[in-house]
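**Q** what's the 3D shape of this:
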Amino acid sequence: MIVRLASSFLALEGDVILKLFDRRFATTIREEREVCPWTEDIEKEYHQFILDGGASKLFTELKANSELAEQEGDDWNDLQFEAYLHHLMLGLYETEVEVYNTLKDLQGNDIPRLFACVTVPNSTCEQTAPISQYVDVPGILLQYIVGVSLSDTALHAPKECWQSICEDAIRIVHLIGSNQARWSDAEDLGKEVVRISEIVHGETHPETLVFMRKLCYTIRNQGHLEEAKNLGEKAIDGMEKAGMGRDRRMMVAMVDLAVTYRELRLMPEP
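**A** As a prediction, this is how the structure comes out:
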């Protein structure tokens, strides 16, 4: 929803987007599960369900088994489903915040800026301690960008602008995708795979060398050329020692490394 803060310690001016992860209005999920819409009576019963320990018990089970809703959800009563929905909304909220933090460099340009995380209380003062974590609504404050959805572009934008708008949307999708792979994660994963391979096989196994080559390629695409060069050289050296000199994968690895070298200006353009 679009809101305007009357007084803000964030020094925000104008309209902002308040996005709430509120189980009470998760109408699509309720319809898919064929569960009754939220009512005030259900809310009162749900609060008592929390006080009786039901929500805490279900949260513990959901954390231990991510497939629980699929396995047992059809047998849940309305109060168990309310607890499940709140658990689901919390997960969606945490995931979205993590995504915005990961894409911090794109905020304000290609995606909205995340201004703040908020909590909307849904419990009275005397209930706060035992109930709040199961009823209070998490949310985020986002930059408001005036525009229309991509699906409605044809209704609002001149035809000559359609292609550039779609191309820009695709560019942003690619930017977001490229930011998902982080060098530190890739490096840690690569080292762990090599370590396990050496424990199991007593040496670096050929399949691990192929993995290292693929990892080198991924790292290069993320712009970490020096790291890609080092890993690529190590992979090729290991392939040679493993007798993979005539293997097609060896040739591919050498091509990948050649491209990386060229990008580092260590060899001329062909």
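**Q** Only C-alpha atoms from now on, for both contacts and neighbour counts.
**A** Noted.
**Q** Dead centre of this structure: give me the residue that sits there.
**A** Centroid-nearest residue in the chain, with CA atoms, centre = their mean: Val99, separated by 4.7 Å.
**Q** and the helix or strand harbouring that residue, which residues are buried?
**A** Of the helices and strands defined by DSSP states H and E, Val99 is found in helix 78-102. The neighbour-count criterion (16 or more other CA atoms under 10 Å) identifies 78-87, 89-90, 93, 97, 100 as the buried residues of helix 78-102.
**Q** repeat for stretch 168-183
**A** Residues Ile172, Ile176, Asn179, Trp183 are the ones in stretch 168-183 that count as buried (16+ other CA under 10 Å).
**Q** could I get those as CSV with distance to Asn109?
**A** Rendered in CSV, the data for these read as follows (distance: CA to CA, whole Å):
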residue, distance to Asn109
Ile172, 10
Ile176, 12
Asn179, 15
Trp183, 23
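**Q** and which of those is nearest to Val120?
**A** Within the buried residues of stretch 168-183, distances to Val120 taken as CA to CA reach their minimum at Ile176, with 29.4 Å.
**Q** Surely the closest one and Leu103 touch.
**A** Yes. Using CA atoms under 8 Å as the test, Ile176 is close enough to Leu103 to be in contact (7.1 Å).
**Q** on that earlier part again, would a markdown table of the buried residues of stretch 168-183 with secondary structure and distance to Arg195 be doable?
**A** Below are the buried residues of stretch 168-183 laid out as a markdown table (DSSP: H, G, I helix; E, B strand; the rest coil; distance: CA to CA, whole Å):
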| residue | secondary structure | distance to Arg195 |
| --- | --- | --- |
| Ile172 | helix | 36 |
| Ile176 | helix | 31 |
| Asn179 | helix | 26 |
| Trp183 | helix | 18 |
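**Q** To check against the first, give me the structure of this:
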Amino acid sequence: MCSCPYYSGAEYRLQITPEADSPVSGTINVKVRVLEVFEPITISPVLKVALATESLSIALPSTLVLKVYDRRYANDLREFYDAPELSEESEEAFRAWAPSGSGLRRTLEEWKEKRRADDELDIEPSAEETEAYLATPLASYYENEVRVYEHMVSMQGNEIPRFFGRTRFIIESHNAQPDRMTDAEVPGILVEYMEGTRLDNLSIDALSPALCQKCVDIVLAFGDNGVLNQDVRLENFIVPSSPGILPSGSENRRRDLVMIDFAQSRLRREDEDDEQWKREKWSTDEEGAIGYVLQTKCGWDYKPTYRYMVLVEE
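**A** Below is the predicted model:
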């Protein structure tokens, strides 16, 4: 077995590339220490980290969330695709294969086509090909999340966390421990840490009609800004412990709900016409994915907007 490099007390040096509209150009190096690993790890390890570097050229909070996109620990994906158990030997074999493996250059669609063809011929993919296949959606999730954060700047710090940039691990060879090795090729993002309670863990009494409506309003705001989210669920909403007051024009609003996790989201494509977009939104039904669930959970009187309703053609 490979020792997981994501554990409480671990320290990393990170290279941060700030978001596109940041006043800081170039990259920034910081040191962080892991305070908590959010369990269970499903697709991406998500870590609560403390900043251990002072005098930065960019203002960062002392506590942050580091989310990494590491195929080795995408546990749900590995189980779904029956990936082989990780070991030092399997990783060495993959790294030896990777430079010459054409799989690393395949798109996700090309991978799916190859896997369909292999299934028809009853060909089992090699362990190395399975690892390369897993790396492909992880890379897509990473890019999706960065694009959504950068696209939804107006909601950062309000309905969604602030986004501070892309990350890569800086490997210091003199401190390397073979059983605790981080991987410089693994990308990540650094975002605002939000202390609070996930919506699925909130008591029924705490799920007020106003809070339920706020969930739907946030989802609709994403649609209004050209975002399709295929992973809308209770677990991806946080009720802050200290809501605080947010300035918004001449009014003050309480920050009483924050949405997270946009890895399975995408922006509307430039070549996607109104009809195509409407059908994609209708079939995904992000609004219903949260509205109907809340209705079942706490009896909220959910009223669908039918904003993207598509009539069935006769």
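**Q** Tell me how the two chains score on TM-score.
**A** The TM-score (TM-score structural alignment, normalised by the length of structure 1) is 0.57; 176 aligned residues with a CA RMSD of 3.2 Å.
**Q** sorry, back to before: ok, the residue mapped onto the residue nearest to the centre of structure 1 from structure 2 - contacts?
**A** Using TM-score structural alignment to pair residues, one finds that Val99 of structure 1 aligns to Val148 in structure 2. Under the criterion of CA atoms under 8 Å, 6 or more residues apart in numbering, the contact list for Val148 of structure 2 reads Val227, Phe262, Ser265, Arg266, Leu267.
**Q** Now the two most distant members of those.
**A** By the measure CA to CA, these have their two most distant members at Phe262 and Leu267, which lie 10.7 Å apart.
**Q** how many other residues sit next to whatever residue of structure 1 lines up with Ala59 of structure 2?
**A** Using TM-score structural alignment as the criterion, the counterpart of Ala59 of structure 2 in structure 1 is Ala11. Using other CA atoms under 10 Å, Ala11 of structure 1 has 7 other residues around it.
**Q** list the contacts for Ala11 of structure 1?
**A** The neighbours of Ala11 of structure 1, taking CA under 8 Å, 6+ apart as the test, come to nothing; the list is empty.
**Q** ok, so what distance separates it from Ala116 of structure 1?
**A** The spacing between Ala11 of structure 1 and Ala116 of structure 1, counted by CA to CA, to the nearest Å, is 12 Å.
**Q** can you tell me how far Ile2 of structure 1 sits from Ala116 of structure 1?
**A** Distance of Ile2 of structure 1 to Ala116 of structure 1, given as CA to CA: 15 Å.
**Q** Ok, Tyr134 of structure 1 next?
**A** In this structure, Tyr134 of structure 1 lies at 21 Å from Ala116 of structure 1, with CA to CA as the measure.
**Q** Of those two, which one has the most company?
**A** Per other CA under 10 Å, whichever of Tyr134 of structure 1 and Ala116 has more neighbours is Tyr134, with 23 against 12.
**Q** Check the contact between that one and Ala83; I expect there is one.
**A** Yes. Tyr134 of structure 1 sits in contact with Ala83 when judged by CA under 8 Å, with a separation of 7.1 Å.
**Q** The aligned residue in structure 2 for Thr28 of structure 1 sits in which helix or strand?
**A** Aligned against structure 2 by TM-score structural alignment, Thr28 of structure 1 finds its counterpart in Asp76. In the assignment (DSSP H and E), Asp76 of structure 2 maps to helix 75-80.
**Q** just the angle between the helix or strand immediately after that helix in the chain and helix 127-151, please?
**A** Elements were assigned by DSSP H and E; along the chain past helix 75-80 of structure 2, the next helix or strand is helix 88-97. Per axes from the mean of the first three to the mean of the last three CA atoms, to 10 degrees, the angle that helix 88-97 of structure 2 makes with helix 127-151 is 80 degrees.
**Q** what's the next secondary structure element after helix 88-97 of structure 2?
**A** Heading C-terminal from helix 88-97 of structure 2, the first helix or strand you meet, by DSSP H and E, is helix 108-120.
**Q** Now do the buried residues in that next one.
**A** For helix 108-120 of structure 2, the buried set under the neighbour-count rule, 16+ other CA under 10 Å, comprises Leu108, Trp111, Arg115.
**Q** Quick one: distance of it to the chain centre.
**A** Shown here is helix 108-120 of structure 2, whose average C-alpha point lies 25 Å from the average C-alpha point of the whole chain (CA atoms, centre = their mean, to the nearest Å).
**Q** do the same with stretch 94-104 of structure 2
**A** A distance of 26 Å separates the centroid of the chain from that of stretch 94-104 of structure 2, by CA atoms, centre = their mean.
**Q** Quick check: end-to-end length of that stretch?
**A** Using CA to CA, one end of stretch 94-104 of structure 2 lies 11 Å from the other.
**Q** cool, and stretch 98-113 of structure 2?
**A** With CA to CA, one end of stretch 98-113 of structure 2 sits 20 Å from the other.
**Q** what sits up against it?
**A** With CA under 8 Å, 6+ apart as the test, stretch 98-113 of structure 2 has contacts from Glu128, Glu129, Ala132, Tyr133, Thr136, Pro137.
**Q** ok, now with 7 Å
**A** Around stretch 98-113 of structure 2, the neighbours that count as contacts under CA atoms under 7 Å, 6 or more residues apart in numbering are Glu129, Ala132, Tyr133, Thr136, Pro137.
**Q** before we move on, the earlier item: between the buried residues of helix 108-120 of structure 2, which is closest to Leu190 of structure 2?
**A** Leu108 (25.2 Å).
**Q** and the gap between the closest one and Val258 of structure 2?
**A** For Leu108 of structure 2, the distance to Val258 of structure 2 under the criterion CA to CA works out to 31 Å.
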